[in-house]
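Engineer: the following block contains a protein sequence and its predicted model.
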Amino acid sequence: MTHGFPDLPDVDALLSSGWKPLAFQQYIMKIHSRCDLACRHCYVYEMADQSWRGQPHRMSDAVADRAVERIAEHATRHDLPEIDVILHGGEPLLAGAELISRVVRGIRGAVSTGTRVNVNIQTNAVRLDEEYLRLFESLEIRVGVSMDGYAEAHDRHRRFSSGRGSHAQVSESLRRLTAGPYHHLFSGILCTVDVRNDPLRTYEALLEFDPPAVDFLLPHGNWGSPPPFRVPGSEATPYADWLITIFDRWYGSPVLQTEIRMFREIMRLLMGGSSRAETVGLSPVRMVVIETDGSIEQSDILKSAYHGAPETRLHVLRDSLDLALRHPSIVMRQLGERALSLTCRRCDLMSTCGGGLYAHRYSPGTGFAEPSVYCPDLYRLISYIGERCERDVARLRGAG
């Protein structure tokens, strides 16, 4: 395999040439660093970076207030019409209603009147009770839930530390969210793919909760620590095969049952549009993480690569988010094609695939100078979706 990869960029030279970074639009705030589940596939606790062990359990009020100020400062300085704040963890509900309210009210009060603040919380839903739902209603917080499908599929990984599965409790919470007056707060379901689970049973189990959107996530891994059933160098495509089964059901449905973001993003890119997700495409990444202790970091998914991978050595108590925009690793995520390996740049699907998720490119020998460890799966999935859509376009033209 041939590789060509630039060193980390000379940011001053880029700026002198007229290049400008795009301001952060999405802010992930890790308001609690621990979790009440012990999921086997969790990149925060079970993979290479173990920095969670040194994090405070809960974001302090002082750090939360300063993080709010930094976000508002950045949004105002760059005149952003809209920002997304995602409350994350660990399990963010462990932080408690008081801190959640403090952060959300603080940000909405601090940004300029011309900036809309969208707030989402990503939860395992174990603690999603009526009291929390009333709070989220009052604060206009949308709720994303992590669920892996039917009971056996979900409980394969998403368990309590005792080994007991969480499906029953998560299902009860989802019914509380979706069956009553709070359905409008529901933003969707995150489902981590396990190819041992039946794809259609998984999809149908998620549809029971009428999700507005579903994100199917490839389990995190890389060339040094491959994901389950993904053998580096093998041309087998177990993940594409699994996802294609669901794509056929979703795409062939006479009515839109839900949005599946991965499929929709691929279709948008194939039609010449730009990506709105970091999983595919070449759109600049405009996301930053504020850790529980106030550290400013890159995507937390990088924790799956090696210890310290997301670090920038910046902190909200002393550094502005504009400084993070100049960090070479963050700049790399905004350079599009120039940040890809030679293998990716020579690929006919480069503009659609975009090299896949950045963390999945990591190799202990070459850093992020590789295609995705899921390269064969991504190539097959994108090609399949493209061919299926092309056939339908040709059929429509013939009928016209």
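Structural biologist: Great, that's in hand.
Engineer: switch to C-alpha atoms for all contacts and neighbour counts from now on
Structural biologist: Noted.
Engineer: next helix or strand past the helix or strand hosting L14?
Structural biologist: Assigned by DSSP states H and E, L14 falls within helix 11-16. Counting by DSSP H and E, the next helix or strand C-terminal to helix 11-16 is strand 26-30.
Engineer: on that earlier part again, for the helix holding L14, which outside residues touch it?
Structural biologist: Helix 11-16 is contacted by residues 20, 326-328, 331 when judged by Cα atoms under 8 Å, 6 or more residues apart in numbering.
Engineer: can you pick the most crowded of those?
Structural biologist: V331 (24 neighbours; other Cα atoms under 10 Å).
Engineer: does that one belong to a helix or a strand, and which?
Structural biologist: helix 328-332.
Engineer: just how off-centre is that helix within its chain?
Structural biologist: 18 Å (Cα atoms, centre = their mean, to the nearest Å).
Engineer: got another one to weigh against that:
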Amino acid sequence: MNPEGASWPTVGLDVEGLRRIGWQPLPFVEYVMKIHSRCNLACDYCYVYEMADQSWRDQPKNMDDQVFTDSCKTIAEHARRFALPAVNLVMHGGEPLLVGHEKLEYFARSARELLEPITKVRLGIQTNGVLIDKEFLRICDRWGIQVGVSLDGDRKANDRHRKYRRGTGSFDDVAKGLGQLIGGDHRHLYSGLLCTVDVENDPIETYEALVQFGPPALDFLLPHGNWTTPPPAKTADATTTPYADWLIPIFDRWYSAPEVETRVRLFDVVIKLLLGRNASTEAVGLAPVRLAVFETDGTLEQVDELKSAFAGATKIEQAATGNPLDEALWDPHVIARQIGIEALSDTCRACPLHNVCGGGHYVHRYREGTGFRNPSIYCADLVKLIRHIESSIRADITSAAVG
């Protein structure tokens, strides 16, 4: 039985009721293009290849030129209809650089030619870094593609999970690729590093190893898991906080540094939300998620982290006519990620931190049988981390007032 068939938001979210009261979804402004569906690494925590949804096996390896063009035209129509001033388009995989130099240049050129007459386009690519070379960087420079790289720390930390299929680690090749990116004339293309948290690694050593590569920003990603399939280090005792205990030393090291070493997206957003400002990230907060994914066959789907929940979790019912992006705005799963507090469980709504935490990442709320209207599997970790950051900010504000 498909567990999604009888769980929230497929069942229980009153879409017609929202229509009646005049609620309107916000258009998509972020797009992930899965230009290659395979990878040259075999990371054992990968939500695409190692978890519940194995639909990657049915996808073409490469996105066809015509599929990419058609997808851009779909985005262009959506942008025109909603008068979007700008959109973000990130080329992703698998490993996107496996498409090769020629295809990457075609995709970048096509995206700009098809979209820029209608809206400003910010192009990006998220790569494991092992294939970065001078020609890729030339293409990225010519077409203004910002480059994000996935790296989990020093050699020992990174190679614990981020290995080639033959079992050897990827750190040396990633470091070589990063060296080309941050050296010479290409540093302006560098958008930052993405690190998946492993509590078996030393947090300070991990942070300092990442900072050695001079990232303009760091993203710490909690391993994708949920109440049905818990992430590593989470046990039946929901009060344990191994991930907060790992992140808090990094926060203290980052926050107390005499000079700003890098931006840490999770910490930045939590601080802004605690101060009552607007901030946007999938990990925390109540800001509407406005992201759509085009698979290599052109299928429109939700954010691919949902593949960690169950097979088919990313699927959007395809409309027979009309722009698929326009129609997808009324999919219950898309709506659930745009209605803020109304999507939270009663437990979350009663919590004084709900405006900051936002229930945590939507993916981490899943429980078979009830769906996504639950607290995050990381609830205790998020509370401890947010309270710690709040205490640090309050101490600084008090000190400044006294001074």
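Structural biologist: Yep, it's here. Note that the structure is a prediction, hence the values are computed from the model and not measured.
Engineer: one step back: superposed on structure 2, what's the mean shift for the helix holding V331 of structure 1?
Structural biologist: Average distance, helix 328-332 of structure 1 versus aligned residues of structure 2 after superposition (mean Cα distance after the TM-score superposition for structure 1): 0.9 Å.
Engineer: where does that helix end up in structure 2?
Structural biologist: Under TM-score structural alignment, the alignment places helix 328-332 of structure 1 onto residues 332-336 of structure 2.
Engineer: now stretch 90-103 of structure 1
Structural biologist: Aligned using TM-score structural alignment, stretch 90-103 of structure 1 spans residues 94-107 in structure 2.
Engineer: what does the matching stretch contact?
Structural biologist: Contacts to stretch 94-107 of structure 2, defined as Cα under 8 Å, 6+ apart, come from residues 34-40, 48, 62, 65, 68, 125-128, 131-132, 135-136, 139, 143.
Engineer: and the end-to-end length of that stretch?
Structural biologist: End-to-end span of stretch 94-107 of structure 2 (Cα to Cα, to the nearest Å): 16 Å.
Engineer: same deal with stretch 308-321 of structure 1?
Structural biologist: Start and end residues of stretch 308-321 of structure 1 are separated by 19 Å (Cα to Cα).
Engineer: do stretch 304-323 of structure 1 as well
Structural biologist: End-to-end distance of stretch 304-323 of structure 1 (Cα to Cα): 25 Å.
Engineer: contacting residues around it?
Structural biologist: 23, 43-44, 47-51, 63, 66-67, 70-71, 74, 220-222, 290, 294-300, 302-303, 324, 327, 359-360, 362.
Engineer: closest to P284 of structure 1 among the contacts of helix 11-16 of structure 1?
Structural biologist: The closest of the contacts of helix 11-16 of structure 1 to P284 of structure 1 turns out to be V331 (Cα to Cα; 8.9 Å).
Engineer: pull the contacting residues for that closest one.
Structural biologist: Contact analysis of V331 of structure 1 by Cα under 8 Å, 6+ apart lists 9, 11, 21, 325.
Engineer: do T123 of structure 1 as well
Structural biologist: T123 of structure 1 neighbours (Cα under 8 Å, 6+ apart): 88, 91-93, 143-146.
Engineer: so which of those belong to strands?
Structural biologist: Among those, the members found in strands (DSSP state E) are 88, 143-146.
Engineer: could I get those as JSON lines with distance to E82 of structure 1?
Structural biologist: As requested, those are arranged in JSON lines below (distance: Cα to Cα, whole Å):
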{"residue": "H88", "distance to E82 of structure 1": "19"}
{"residue": "V143", "distance to E82 of structure 1": "18"}
{"residue": "G144", "distance to E82 of structure 1": "19"}
{"residue": "V145", "distance to E82 of structure 1": "23"}
{"residue": "S146", "distance to E82 of structure 1": "25"}
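Engineer: so which of those is the closest to G336 of structure 1?
Structural biologist: Within these, the smallest distance to G336 of structure 1 is 26.9 Å, found for H88 (Cα to Cα).
Engineer: test my guess that that closest one contacts M29.
Structural biologist: Yes: in this structure, H88 of structure 1 is within contact of M29 by Cα atoms under 8 Å, at 5.7 Å.
Engineer: ok, which stretches of structure 2 are helices?
Structural biologist: 15-20, 65-81, 101-115, 134-143, 155-159, 171-182, 203-211, 242-255, 265-274, 324-328, 332-336, 346-349, 354-357, 379-402 (DSSP state H).
Engineer: closest to G285 of structure 2 out of the ones you listed?
Structural biologist: Taking the helices of structure 2 one by one with Cα to Cα, helix 354-357 is closest: 4.9 Å.
Engineer: give me the mean deviation of that closest one from structure 1.
Structural biologist: Compared with structure 1 after the fit, helix 354-357 of structure 2 shows a mean deviation of 0.4 Å (mean Cα distance after the TM-score superposition for structure 1).
Engineer: just to revisit the earlier point, distance to Y374 of structure 1 added to the contacts of helix 11-16 of structure 1, as TSV?
Structural biologist: Formatted as TSV, these follow (distance: Cα to Cα, whole Å):
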residue	distance to Y374 of structure 1
K20	31
R326	30
H327	27
P328	25
V331	24
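Engineer: against structure 2, where does stretch 144-164 of structure 1 fall?
Structural biologist: Using TM-score structural alignment, stretch 144-164 of structure 1 pairs with 148-168 in structure 2.
Engineer: got the contact list for Q180 of structure 2?
Structural biologist: For Q180 of structure 2, the contact set (Cα under 8 Å, 6+ apart) comprises 132-134, 186.
Engineer: equivalent analysis for R80 of structure 2, please.
Structural biologist: R80 of structure 2 neighbours (Cα under 8 Å, 6+ apart): 118-119.
Engineer: quick revisit: want to throw the helices of structure 2 into CSV with distance to G371 of structure 2?
Structural biologist: Formatted as CSV, these follow (distance: least, Cα to Cα, whole Å):
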stretch, distance to G371 of structure 2
helix 15-20, 17
helix 65-81, 29
helix 101-115, 36
helix 134-143, 40
helix 155-159, 33
helix 171-182, 37
helix 203-211, 32
helix 242-255, 23
helix 265-274, 25
helix 324-328, 20
helix 332-336, 11
helix 346-349, 14
helix 354-357, 19
helix 379-402, 16
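Engineer: between those helices, which gets nearest to T196 of structure 2?
Structural biologist: Closest among the helices of structure 2, using Cα to Cα: helix 155-159, at 9.3 Å.
Engineer: report the buried residues of the closest one.
Structural biologist: Within helix 155-159 of structure 2, the residues that count as buried by 16 or more other Cα atoms under 10 Å are 155, 157-159.
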